[in-house]
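Student: Following is a predicted model, sequence given first.
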Amino acid sequence: MYTQAFKEAVAYCKANNLFVGYGNPNGKVLVIGKEAAHIGKEETTENLEKKKKELFQSNVSQWEHILSTNEVPNYDGQHPFSHKNPLYAYLNQYNSWDKSKKGGTSRTYLSYEKLYEQLFLQGEKLEEINFQKEFFITEFSDYPTKESYKNEDIEALRKQSIEERKPLFAMPFFKEFPIVIVAAGDYPRRYQIDLEQTFNVKWEEKPIEIGNKNWYNLHFSKDNKRILIHTRQLSNGVSNKLITAIANEAKKFLK
């Protein structure tokens, strides 16, 4: 059910105190964001360290349990709003950012859901989000704070986390996906993340502008079986044109 490459990635994360991710490790799409914004600006570095440890330990232990039982995921049933089981993290939240509507979801997850619906459902909008069925989600940094938090101590922790995670992304598991979406804006440039070397792809060297800060870059594997699309963070200000353009590029790599 789960590939040896994924098992090795989980073992590496356990040995190195790293967060693994959420969603379906056997899905078709890998999404890598900046970091998960679990903690607000007012929190201290001590609280960040504590939260990071809690998230890592919970995530890795859950994946170890899933691997030990060879749990077969069922994405068509109802699941509680919880991130404890990473297979179903935040699944079935209402497909709206309006939290008053049955517990709506984040704007980032709305973008992921739109991509999922265009890639796999011919654009049909679901009442509840279900992108986890085909998406595996992880982050360049596993410090759970908002990127906009301009604090020197937090920035040092972020840099350290990104450096620690670079060898993880070079592992074979992250090359098993035919579609990789790096939704991290300027992080590759700012933190010297070599997308070409890490994911064994080649950049076309011509950014595609969709307008109003919406853009993407295309990268392809040598055998042309994998695509990596580097774009902005898929949160506020994302245009539907950008989502459609990314989906149209990615569709070509679905078998």
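Tutor: Here it is on my side, so go on. Numbering: from 1, shown residues only.

Student: rest of the way, CA atoms for contacts and neighbours
Tutor: OK.

Student: Which helix runs longest in the protein?
Tutor: helix 45-69 (DSSP state H).

Student: neighbouring contacts of it?
Tutor: Helix 45-69 is contacted from outside by 2, 7, 10, 13-14, 17-21, 39, 84-86, 142-145, 153-154, using C-alpha atoms under 8 Å, 6 or more residues apart in numbering.

Student: change it to 7 Å
Tutor: 10, 14, 17-20, 85-86, 142-144, 154 (C-alpha atoms under 7 Å, 6 or more residues apart in numbering).

Student: can you pull the buried residues of that helix?
Tutor: 48, 51-53, 55-64, 66-67 (16 or more other C-alpha atoms under 10 Å).

Student: coming back round to it: going by neighbour count, which of the contacts of helix 45-69 comes out on top?
Tutor: residue 143 (31 neighbours; other C-alpha atoms under 10 Å).

Student: For that residue, which non-adjacent residue is spatially closest?
Tutor: residue 52 (5.8 Å; C-alpha to C-alpha, 6 or more residues apart in numbering).

Student: Alongside the first one, take a look at this:
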Amino acid sequence: MYKKYFKELVNSAVESSNSFYSNNLKNEPNPFYVGFGNPNSNILIFGKEQGYDVNEHNNEILLYESINNPYEWKNYIDNNILPNKNKFYDTKLNYVNAFRPYMVKMGGGGHTYNKYHTLISNILDNIQIDKNENKFFDHVFISEVNHKPSKLSQINSLSNYYRIEFLKNDYYNSFNVIICACGNYLNDNQVYEIFNLKLINDYSKPNERFKVYSDGKRVLINTRQLSMNIKNDYLKRISLVAKEYLK
């Protein structure tokens, strides 16, 4: 089930995490956090960062969603566990597992997950994606550019060496469609250095960042953070470009 590149990524993340936490505090966010969703998808979305306070729930969220993320994936790979809806941890928290971290929508219509659902539904318009249980995770893999969670973005650009080097992994570069919904966290040179893709078009409008990078086979679309007052027309414009690279 699991692709070679994904297995290699997870093994690298576990090894790097072991080294990182042998030299750093055990409650530090993990720069080798892998992500959530369907690792065999052809669509990859990078958000800005996970949107929670690292001190919430006595650091349990940080442990489940960041620190232990590579180890959870390692468990699934080693035991050939398929996507499921079983809780990975025995906890009262809403976190389910790395395949589908949350089964219910979080927040109102402006929540990022709602926007991701609309975007994926527009890209894969030949598939009916139920809004219940965050089923869009079956069709996409999601990670974050900045590995440090925050309710309010704390950085203006990505400079963490560990994270930058990790994002260069062959797995992340194997996707047909990459959507970096992270505003200006990455500049043109970083996109080229990390993903080996060059800027070919800039369709940006006021408050609607829309930069397109490609090598002719793969595409990376750099957008603003997809939450709150995002217009459906903006998501449709993004999906039209993405769809060209899934044919």
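Tutor: Yes, it's here. Predicted model, so just to flag it, every value in this text is computed and none were measured.

Student: care to give me the TM-score?
Tutor: Here the TM-score for the pair of chains, by TM-score structural alignment, normalised by the length of structure 2, is 0.79; 226 aligned residues with a C-alpha RMSD of 3.0 Å.

Student: what helix or strand does residue 181 of structure 1 sit in?
Tutor: strand 179-183 (DSSP states H and E).

Student: Can you tell me, leaving aside adjacent residues, what's nearest to residue 82 of structure 2?
Tutor: residue 76 (7.3 Å).

Student: picking that back up, which element follows the strand holding residue 181 of structure 1 toward the C-terminus?
Tutor: Beyond strand 179-183 of structure 1 on the C-terminal side, the first helix or strand identified by DSSP H and E is helix 187-190.

Student: following that next one, which helix or strand comes up?
Tutor: helix 195-199.

Student: Pull out the buried residues from that following helix.
Tutor: Applying 16+ other C-alpha under 10 Å to helix 195-199 of structure 1 flags 195, 198-199 as buried.

Student: Over to stretch 182-192 of structure 1?
Tutor: So for stretch 182-192 of structure 1, counting by 16+ other C-alpha under 10 Å, buried means 182-185, 187.

Student: Within the helices and strands, which one has the residue positioned nearest the centre of structure 2?
Tutor: By C-alpha atoms, centre = their mean, structure 2 has its centre lying nearest to residue 143, at 1.9 Å. Here residue 143 of structure 2 sits within strand 141-144, counting by DSSP H and E.

Student: and the angle from the strand of greatest length in structure 1 to strand 179-183?
Tutor: As assigned by DSSP state E, the longest strand anywhere in structure 1 is strand 214-221. Counting by axes from the mean of the first three to the mean of the last three C-alpha atoms, to 10 degrees, strand 214-221 of structure 1 points 140 degrees away from the direction of strand 179-183.

Student: And strand 214-221 of structure 1, what does it pack against?
Tutor: For strand 214-221 of structure 1, the elements it packs on are strand 201-203, strand 208-211, strand 227-231, judged by 3 or more C-alpha pairs under 7 Å, 6 or more residues apart in numbering; DSSP states H and E.

Student: which residues are contacting that strand?
Tutor: With C-alpha under 7 Å, 6+ apart, strand 214-221 of structure 1 has contacts from 200-204, 206-209, 226-232, 238-239, 242.

Student: now do stretch 147-167 of structure 1
Tutor: Stretch 147-167 of structure 1 has contacts (C-alpha under 7 Å, 6+ apart) with 41, 45, 140-143.

Student: what about 8 Å?
Tutor: Residues outside stretch 147-167 of structure 1 that contact it (C-alpha under 8 Å, 6+ apart) are 18, 34-35, 37, 41, 45, 140-143, 191, 193, 198.

Student: Check stretch 176-186 of structure 2 too.
Tutor: Residues contacting stretch 176-186 of structure 2 (C-alpha under 8 Å, 6+ apart): 42-48, 145, 155-158, 209, 217-226, 242, 245-246.

Student: Kind regards, and thank you for your time.
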